[in-house]
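**Student:** I'd like to go over a predicted model; first the sequence, then the structure.
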Amino acid sequence: MRLASAPLRRVCRQHRALSTFVERDVVILRQKLNQDNIIVTKPLNPANKISTHKGDISHADIIGKSPRDLVTSSAGHEYRIHTITLAEYVSLTRRLVTPIYPADANLIVSLFDLHPSAADDAEKIEVLEAGTGHGALTLHLSRAIHGANSQVPKPAPASESVEDQSLTESGNGEHQSESDNTLDAWKASRKAVIHSIDISPKYSKHAAKIVAGFRHGVYAGNVDFHVGDVSEWIKSEHVRRDSEEPFLTHAFLDLPATHDHLSAAASALKKDGTLIIFNPSITQILDCIQKIKRENIPLLLDQTLELGNNGSSGGKPWDLRAVKPRASSKNQPTEAGSEPAQSSGSESLNESITRDPAQALKEAKPEDPNWTFVCRPKVGERITGGGFLGVFRKMKDTARP
């Protein structure tokens, strides 16, 4: 009973917090007579107000109200107050880069098939996100693993007495050190963590702010933000852990030159772990497949999916495989103008790339001009989409390169 009571208390506390809006909440206002007129507030502060062309709305008038209550602007226009959803939050908050839209983020999370557990004997989940960007996928991933971790410890309240604070400055330092030690101990005990890395300090800082701004940072404690090159970070993690063993459960790469980081990512990925790469172009996915073949990287292409456009639902499967025309396999020249990749008389490496890549690496040489690629939607015509996902599986454990 004691094991079940703590999560229940946390749920009850969150329910009470959401029953009325409090300071630091972010809410959505929709004009009563025009639902398309949407306002996303900054964190509520009783001293602040929202200025619109239809009058000002005081934050103090929102605090204490419940979801779907009405608030009136200074010009007499009514707005309905709504609790902001995660999908609305990542789509409507200020951005420095284009976010991964909620439908795509949900698809990516589902492909990882995460099953977090807070049990003492549960294996720790560590997910790498390379290319933090806006922080949209970061939030979705953090929400997915949230059940594995206990509540972030709150810092002990500092003394509000000016007299007490003036007695000794070292006391404040000791208090801060104690809080830091408590937080460090909690982080070390986490059963699930998202490692989110971006090459840009500006983007990483903004994404951390986005994550911390959703529902008082409820999911922020699950994420460790890093700035730098992902391959170098992986090497440094091996050194820090003093181990060559893979430590990542899954990984997601959203980078301009993804193929340059495949080897490092594979070295850190546990056996049967999922590596998902996002690229705007299908040819970039092909570059990654060729890199895997050329360097014998132990990754198995499981599927290739096309994402939707402008946040629409995606996941359209593509047929992506290497083939050799049967005439070439018999050392016979092919006719000019033929399309061997789509010929019914071709010898396919589909099984070796998407089912048994180890055998493919032995049989197919990337420099062999007779090998080519099938690259087409599996059903119907190609629809302009928001990019492509290559979903790979780690085949075997390997030493760090």
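**Tutor:** Okay, I see it.
**Student:** alpha carbons only for contacts and neighbour counts from here, please
**Tutor:** Fine.
**Student:** the helices in the stretch 151-300 of the chain, which residues?
**Tutor:** Under the criterion DSSP state H, counting those that start in this stretch, the stretch 151-300 of the chain contains helices at 162-167, 169-188, 201-213, 230-241, 262-268, 282-294.
**Student:** Next up, a structure to set beside the first:
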Amino acid sequence: MSRPLAAGERVLMLDSKKRRYLVTLEEGGEFHTHSGFVPHDDIIGGPEGVRVTSTRGSRYLVVRPTLAEFVLKMPRGAQVIYPKDLGPILMLADVFPGARILESGVGSGALSMALLRAGALVTGYELRSDFANRARRNVETFLGPEALERYDVQERDCYEGIDERDVDRVILDLPEPWQVVPHAAEALAPGGILVAYTPSITQASQLREALEKSDFDMAATVEVLHRGWHIEGQAVRPDHRMVGHTGFLTHARLVGA
């Protein structure tokens, strides 16, 4: 069932060069660029996919942003985990509706939104109050206030321990995830999965060493590369630019001694 675009919603506006702008619709509001402005009232009440024209004749396509698009445009302080890694994390962690997940290093909430969208119950540990507050706002903006009922962000240090017990998954975006390995072993239920995102291979290597000395097994580390293709008639080639390295994903399962 189609829903008209409404005041208070965030929409993605694409110009003729496919540049993207994330806009919050307001009654009486205006979207301004060097190409003129578009009254928000020209958009509000219209269908998703509506095309509008600025005062200087520029055309814009208006759609609701996907999670991947919102993550790249949303307000943030910490560097987000990119969409190319969010999807694999959901699969490597085997996230399912109702899964109890401990996430540490919440940042701006990109991973939190992916986990909550998949139906998980998320407890987040975040050291910085400004990051914690921004993550809550981003979650509420994209998923709605009801998502906050499944999202508990605590301002605390995961290196010092995890209070939760029998969680299904522990997912880390921290500089030194190896410090969390013994705490994760206590927090996870048998068979639970740990996943860690690390920008450098030396971080991943040190994590793997810690996992080898623990009750975790089945450890593996992967890197996800994303290359688009230019397709225009018979002109077909890889894009000149690609999203190459962002980080390494290490995962392991708690199996006991």
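**Tutor:** That came through, no problem. Bear in mind that the values here come from a model prediction, so they are computed numbers and not experimental data.
**Student:** With respect to burial, which of the helices of the stretch 151-300 of the first structure scores highest?
**Tutor:** helix 262-268 (a mean of 24; mean count of other C-alpha atoms under 10 Å).
**Student:** What range does it cover in the second structure?
**Tutor:** The aligned range for helix 262-268 of the first structure in the second structure is 181-187, by TM-score structural alignment.
**Student:** in the superposed pair, what's the mean gap between that stretch and the first structure?
**Tutor:** Overlaying the first structure shows stretch 181-187 of the second structure at a mean distance of 0.9 Å from the equivalent residues (mean C-alpha distance after the TM-score superposition for the first structure).
**Student:** okay, now residue 226 of the second structure: neighbour count?
**Tutor:** 12 (other C-alpha atoms under 10 Å).
**Student:** Quick check: the gap between it and residue 87 of the second structure.
**Tutor:** Between residue 226 of the second structure and residue 87 of the second structure the distance, using C-alpha to C-alpha, to the nearest Å, works out to 12 Å.
**Student:** if we can go back for a sec, gap between the match of helix 262-268 of the first structure and the chain center?
**Tutor:** Relative to its chain's centre, stretch 181-187 of the second structure lies at 24 Å (C-alpha atoms, centre = their mean, to the nearest Å).
**Student:** Same check on stretch 4-15 of the second structure?
**Tutor:** Taking the mean of its C-alpha atoms, stretch 4-15 of the second structure sits 20 Å from the chain's own mean (C-alpha atoms, centre = their mean).
**Student:** which of the residues in it are buried?
**Tutor:** 5-7, 10-15 (16 or more other C-alpha atoms under 10 Å).
**Student:** Same list (these) but as TSV, adding distance to residue 215 of the second structure and secondary structure.
**Tutor:** Shown next, in TSV, are the buried residues of stretch 4-15 of the second structure (distance: C-alpha to C-alpha, whole Å; DSSP: H, G, I helix; E, B strand; the rest coil):
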residue	distance to residue 215 of the second structure	secondary structure
5	51	coil
6	51	coil
7	52	coil
10	45	strand
11	46	strand
12	46	strand
13	49	strand
14	50	strand
15	53	coil
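**Student:** and residue 200 of the second structure, how many neighbours?
**Tutor:** Neighbourhood size, residue 200 of the second structure [other C-alpha under 10 Å]: 13.
**Student:** Quick check: the aligned residue for residue 65 of the second structure in the first structure?
**Tutor:** So, by TM-score structural alignment, residue 65 of the second structure is matched to residue 84.
**Student:** In this structure residue 83 of the second structure contacts residue 71, no?
**Tutor:** Yes - assessed by C-alpha atoms under 8 Å, residue 83 of the second structure is found in contact with residue 71 at 7.5 Å.
**Student:** secondary structure element for residue 62 of the second structure?
**Tutor:** Using DSSP states H and E, residue 62 of the second structure sits in strand 59-63.
**Student:** By how much does that strand deviate from the first structure on average?
**Tutor:** After superposition onto the first structure, strand 59-63 of the second structure sits on average 1.6 Å from its aligned residues (mean C-alpha distance after the TM-score superposition for the first structure).
**Student:** Residue 97 of the first structure belongs to a strand, doesn't it?
**Tutor:** No - Residue 97 of the first structure is assigned coil when assessed by DSSP: H, G, I helix; E, B strand; the rest coil, not a strand.
**Student:** rewinding a little: hmm, who's touching the strand holding residue 62 of the second structure?
**Tutor:** Contacting residues not belonging to strand 59-63 of the second structure are listed as 11-16, 43, 48-54 [C-alpha atoms under 8 Å, 6 or more residues apart in numbering].
**Student:** Considering these, which is situated nearest to residue 222 of the second structure?
**Tutor:** residue 12 (32.0 Å; C-alpha to C-alpha).
**Student:** Could you check which of residue 83 and residue 71 of the second structure is surrounded by more residues?
**Tutor:** residue 71 (23 against 19).
**Student:** tell me the average deviation of the helix or strand where the more buried one lies from the first structure after fitting.
**Tutor:** In the assignment (DSSP H and E), residue 71 of the second structure maps to helix 67-73. Compared with the first structure after fitting, helix 67-73 of the second structure has a mean deviation of 0.8 Å; criterion: mean C-alpha distance after the TM-score superposition for the first structure.
**Student:** Would you mark the buried spots in that helix?
**Tutor:** Neighbour count says helix 67-73 of the second structure has 67, 70-71 buried, by 16+ other C-alpha under 10 Å.
**Student:** Could you do stretch 96-116 of the first structure as well?
**Tutor:** Result for stretch 96-116 of the first structure [16+ other C-alpha under 10 Å]: buried residues 99-106, 108-109, 112, 116.
**Student:** Residue 326 of the first structure versus the residue most central in space within the first structure, what's the distance?
**Tutor:** Geometric centre of the first structure, nearest residue: residue 137, 3.1 Å, by C-alpha atoms, centre = their mean. Relative to residue 326 of the first structure, residue 137 of the first structure is positioned 44 Å away (C-alpha to C-alpha).
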